[in-house]
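# all I have is the shape, not the residue letters:
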């Protein structure tokens, strides 16, 4: 009977919560387990959502989806076509290289989006649950999850939506095979800064500027990025937060540098950049606390050695748990949302008795590994090209923009 069918979601991030909203709408029983103690997060990310918007619309109730604009980094986004056209600049001269067109382009706050996705899910989310194991019944019917606090739960299918360093992936693939690999030797210092009213307005009003994004390719093999991280209070630009980085070829031991040394290194790179990078780093405090070192990392689910058993459709992976990728093409969240909607469609058919569980999970994994693996590779190729002098114009970002990768 369909009433006995139950889904366990590991991870209360965007992927897991989006999937949960779809399941709730269809009346499919589910429970969500999240290792963090509450919805509060250590760091609030933002991300580009473009073609993934369609998946969100399919998963969310109409009223919840209608509130999506409130989760933007700038909730006063006018929805004009010009906001979907991001200028790509020459990082040395500031000259316009090309416009990165997109039919839709939103910059969403992860914390705000998670808050929206948690609507009406309070009774379904269990916080402070660190996954330690998954066992499978001998009759092929269920999977049982166990947690560090000694608690357990049993369901018909477990969906690992627990992010880049997924515990589910580690259990399925193995501790060595699940490790991320670095894309070349590339890294960056992620910086979050606030500025005076005058400076904040300047950062969004330069020639070729975009209200949300600034992207530049430097001929020295560097990539500059600056975007609005939070502009909720439109009347007080001094409260706006900006996110920016200049990515580079890292030296050995750089991950152990102090924040101050990372800032000094980024400032030295910015001196040879056009605006707004030259100014945003000049205005940045030398002791800014909201800075950290990040390597460009990825994991391809389609590679030999990265296979896993779904135990007759009782367990699978989605989102960053399945295909963490480098971020220069802005595809991570969009592919994660596509995973959520593909899983949802399959589980909907399974719950209705129109298809078997193993059938829908295997069909999902075949599509996801092909699409996700292809994007992991294209994103890596893009990241490497953007940091190779003379090759940036041939990169996936320049040639395809933010459109989804296509089968060759």
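Cool, the structure landed. Values in this document were obtained by computation on a predicted structure and should not be read as measured data.
# please make it C-alpha for all contacts and neighbour counts, starting now.
OK.
# could you report the neighbour count for the spatially closest residue to residue 126 that is not a sequence neighbour?
Across the structure, with Cα to Cα, 6 or more residues apart in numbering as the measure, the residue nearest residue 126 apart from its sequence neighbours is residue 33 (4.9 Å). Residue 33 sits with 25 neighbouring residues when counted by other Cα atoms under 10 Å.
# what sits against residue 33?
Contacts for residue 33 were tallied using Cα atoms under 8 Å, 6 or more residues apart in numbering; they are 8-12, 125-129.
# which one among those residues gets closest to residue 111?
Within these, the smallest distance to residue 111 is 11.4 Å, found for residue 12 (Cα to Cα).
# leaving aside the residues next to it on the chain, what's closest to the closest one?
Taking Cα to Cα, 6+ apart as the measure, residue 12 lies nearest to residue 34, with 5.4 Å between them; neighbours along the chain are not counted.
# show me the contacts for residue 394.
Applying Cα under 8 Å, 6+ apart, we find residue 394 in contact with residue 385.
# longest strand of the chain?
Looking across the chain with DSSP state E, the single longest strand is strand 181-194.
# what comes up buried for that one?
Residues of strand 181-194 classed as buried under the neighbour-count rule (16 or more other Cα atoms under 10 Å) are 183-184, 186-194.
# go on, stretch 14-34?
For stretch 14-34, the neighbour count (16+ other Cα under 10 Å) marks 14-24, 28-34 as buried.
# pull the residues that contact the longest strand of the chain.
Contacts to strand 181-194, defined as Cα under 8 Å, 6+ apart, come from residues 200, 229, 238-251, 262-263, 266, 284, 288, 290-299, 326, 380, 383-384.
# rerun at 7 Å
The set of residues that contact strand 181-194 without belonging to it, under Cα atoms under 7 Å, 6 or more residues apart in numbering, is 238-250, 262, 284, 290-299, 380, 384.
# which of those residues are buried? Put it as a PyMOL command.
In PyMOL, this line selects whichever of the contacts of strand 181-194 come out buried by 16+ other Cα under 10 Å:
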select buried, resi 238+239+240+241+242+243+244+245+246+247+248+249+262+284+291+292+293+295+296+297+298+299+380+384
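# okay, among the contacts of residue 33, which ones form the most distant pair?
Taking Cα to Cα as the measure, those span a maximum distance of 15.4 Å, between 8 and 128.
# more neighbours: the two, which one.
Shown here are residue 8 and residue 128; by other Cα under 10 Å, residue 8 has more neighbours (25 against 15).
# ok, structure two:
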């Protein structure tokens, strides 16, 4: 990383904010892209009259073989709406997994015993939007200056103390006033401003395998009968599972619906590393299909009905806490910062699914899926700071102080939460869970 400081600041008027979008692929055969954080920031800055350019490593918005996800957005929705154009706000309903059904003002997420199917508890889920990532990204890409197929190689901080240059692998160099790393959990920007070792996510002893699949009309109707959008399970054998809708383009064609489901479990790091050398898609799917045999519906049938060569998506869980002292980076006079997954990858980050927070001390049980909400909050806070602070250096300082404290606490909560969800006895010790068990006997 080029590092040039000490010279007097010059005017940055007219220089663009540079947003680095997609992060590196975690696996060679899988393209992993970040959330819509960078797009939301870009729209907010454009509204404020600040020039902005986004750089994406992807060659295009969509490409063959790219996997799609769905994401939960609730308390972050008002922030997103404040950043994007009104036309995009009006079109947000079209990005939902079920665009034909309006979001309920109040719904519940049902948690069942993964072995017996008995309801453990129901969590309130007000204004909970489930959005398809591909559709949301396509919507938010409209009206922005996006440069595709651009891989960041280096960052050079100019002598004047106010300009910064992004150097790309193809040799192009773009100078701006600020570089924002919104390039996912394996952020190149994070590596450049820290080091590969300090920027590396902390691997946890938990893994998960996801599947997306379509079924026959009868099968699809059966699977969706458990809940039109989502249902979760905590298994006595220390596993967690989620089942939800990925896409329902037409109400009257269940055979065209796509479902999204997974099981997660404890897996020591040594075992993860060993399996990574020998397991391919066939072994990953066989592994999770075997685990599903001990589950209640809809997981039992959902996994049983998919073919043995059905594509599966395996992930080891990892986090990165921006509030740790050793993770503090130099903003170089407010010329570089991080947002979204680049700043605070959390557990279940890749799945964008709802989880639970179970704390014995606080007696709380809250709906999860916080990664996207925190990322959109980053976008709102960063745009607010850049448009209201007296100078850019103080803007970035203000933004990072709030972001690292807020998101750091959430990263730690996600670790505690994941640990809890994969320990049946600890789940049962949660006071609110006990209340839920009593209420649902």
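Arrived safely. Remember, it's a predicted structure, so these values are computed and weren't measured experimentally.
# circling back to that earlier point, farthest pair in the buried residues of strand 181-194 of structure 1?
Among those, the pair separated by the greatest distance (Cα to Cα) is 184 and 194, at 31.5 Å.
# aligned to residue 372 of structure 2, what sits in structure 1?
Across the two structures, residue 372 of structure 2 finds its equivalent in residue 333 of structure 1, going by TM-score structural alignment.
# give me the element its match is part of.
Assigning secondary structure by DSSP states H and E places residue 333 of structure 1 in helix 332-351.
# please name every helix or strand in contact with that helix.
helix 14-26, strand 46-49, helix 53-59, helix 357-386 (3 or more Cα pairs under 7 Å, 6 or more residues apart in numbering; DSSP states H and E).
# how about that helix: buried residues?
Neighbour-count burial for helix 332-351 of structure 1, with 16+ other Cα under 10 Å as criterion, is recorded at 332-348, 350-351.
# could you do stretch 258-270 of structure 1 as well?
For stretch 258-270 of structure 1, burial by neighbour count (16+ other Cα under 10 Å) applies to 259, 262-264, 266-267, 269-270.
# so what corresponds to the residue nearest to residue 126 of structure 1 in structure 2?
Counting by TM-score structural alignment, residue 33 of structure 1 lines up with residue 55 in structure 2.
# quick check: its match vs residue 416 of structure 2, distance?
Taking Cα to Cα, to the nearest Å as the measure, residue 55 of structure 2 falls 35 Å from residue 416 of structure 2.
# and residue 425 of structure 2, by the same measure?
For residue 425 of structure 2, the distance to residue 416 of structure 2 - Cα to Cα - is 14 Å.
# and if you look at residue 327 of structure 2?
Residue 327 of structure 2 is 20 Å from residue 416 of structure 2, by Cα to Cα.
# ok, residue 97 of structure 2 next?
The separation that residue 97 of structure 2 has from residue 416 of structure 2, given Cα to Cα, amounts to 29 Å.
# who has more neighbours, those two?
A count of neighbours by other Cα under 10 Å puts residue 97 above the other of residue 97 of structure 2 and residue 416, at 27 against 15.
# got a list of what that one touches?
Taking Cα under 7 Å, 6+ apart as the definition, contacts of residue 97 of structure 2 comprise 130-132, 245-248.
# neighbour count added to these, as JSON lines?
Below are those laid out as JSON lines (neighbours: other Cα atoms under 10 Å):
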{"residue": "130", "neighbour count": "26"}
{"residue": "131", "neighbour count": "24"}
{"residue": "132", "neighbour count": "22"}
{"residue": "245", "neighbour count": "24"}
{"residue": "246", "neighbour count": "27"}
{"residue": "247", "neighbour count": "23"}
{"residue": "248", "neighbour count": "20"}
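# residue 60 of structure 2: which of those residues is nearest?
Sorting these by how near they are to residue 60 of structure 2, with Cα to Cα, puts residue 132 at the top with 17.6 Å.
# what's the matching residue for the closest one over in structure 1?
Alignment note: residue 132 of structure 2 maps to residue 109 in structure 1; criterion TM-score structural alignment.
# try residue 427 of structure 2
For residue 427 of structure 2, the equivalent position in structure 1 is taken to be residue 392, counting by TM-score structural alignment.
# any idea how far its match lies from residue 260 of structure 1?
In terms of Cα to Cα, residue 392 of structure 1 sits 30 Å off from residue 260 of structure 1.
# quick check: the aligned partner of residue 142 of structure 2 in structure 1 vs residue 125 of structure 1, distance?
Under the alignment (TM-score structural alignment), residue 142 of structure 2 pairs with residue 119 in structure 1. Computed as Cα to Cα, the residue 119 of structure 1 to residue 125 of structure 1 distance reads 11 Å.
# grab the nearest non-local neighbour of residue 379 of structure 2.
With Cα to Cα, 6+ apart as the criterion, residue 379 of structure 2 has its nearest non-adjacent residue at 4.9 Å, and that residue is residue 41.
# related to what we said a few turns ago, the match of residue 427 of structure 2 and residue 381 touch, don't they?
No - contact criterion Cα atoms under 7 Å: residue 392 of structure 1 and residue 381 do not qualify, at 10.3 Å.
# and the strands in the stretch 201-350 of structure 2?
Secondary structure of the stretch 201-350 of structure 2 (DSSP state E, counting those that start in this stretch): strands located at 202-213, 230-235, 239-247, 258-266, 312-319, 336-338.
# no wait, the stretch 51-200 of structure 2
Here the stretch 51-200 of structure 2 has its strands, by DSSP E, counting those that start in this stretch, at 52-55, 70-73, 108-113, 119-124, 129-132, 146-147, 152-157, 164-168, 173-176, 178-181.
# tell me which of the ones you listed sits nearest to residue 298 of structure 2.
Ranking the strands of the stretch 51-200 of structure 2 by their distance to residue 298 of structure 2 (criterion: Cα to Cα) puts strand 108-113 first, at 11.0 Å.
# in structure 1, what stretch matches that closest one?
Per the alignment by TM-score structural alignment, strand 108-113 of structure 2 matches residues 85-90 in structure 1.
# which residues does that stretch contact?
Stretch 85-90 of structure 1 is contacted from outside by 95-102, 208, 210, 213, 215-218, using Cα under 7 Å, 6+ apart.
# pull out the buried residues from these.
Buried residues within those, counting neighbours by 16+ other Cα under 10 Å: 100-102, 208, 210, 213, 215-218.
# now render those as TSV, adding distance to residue 1 of structure 1.
Compiled in TSV, those are given as follows (distance: Cα to Cα, whole Å):
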residue	distance to residue 1 of structure 1
100	50
101	48
102	45
208	59
210	54
213	51
215	53
216	56
217	57
218	60
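# nice, that's everything, thank you.
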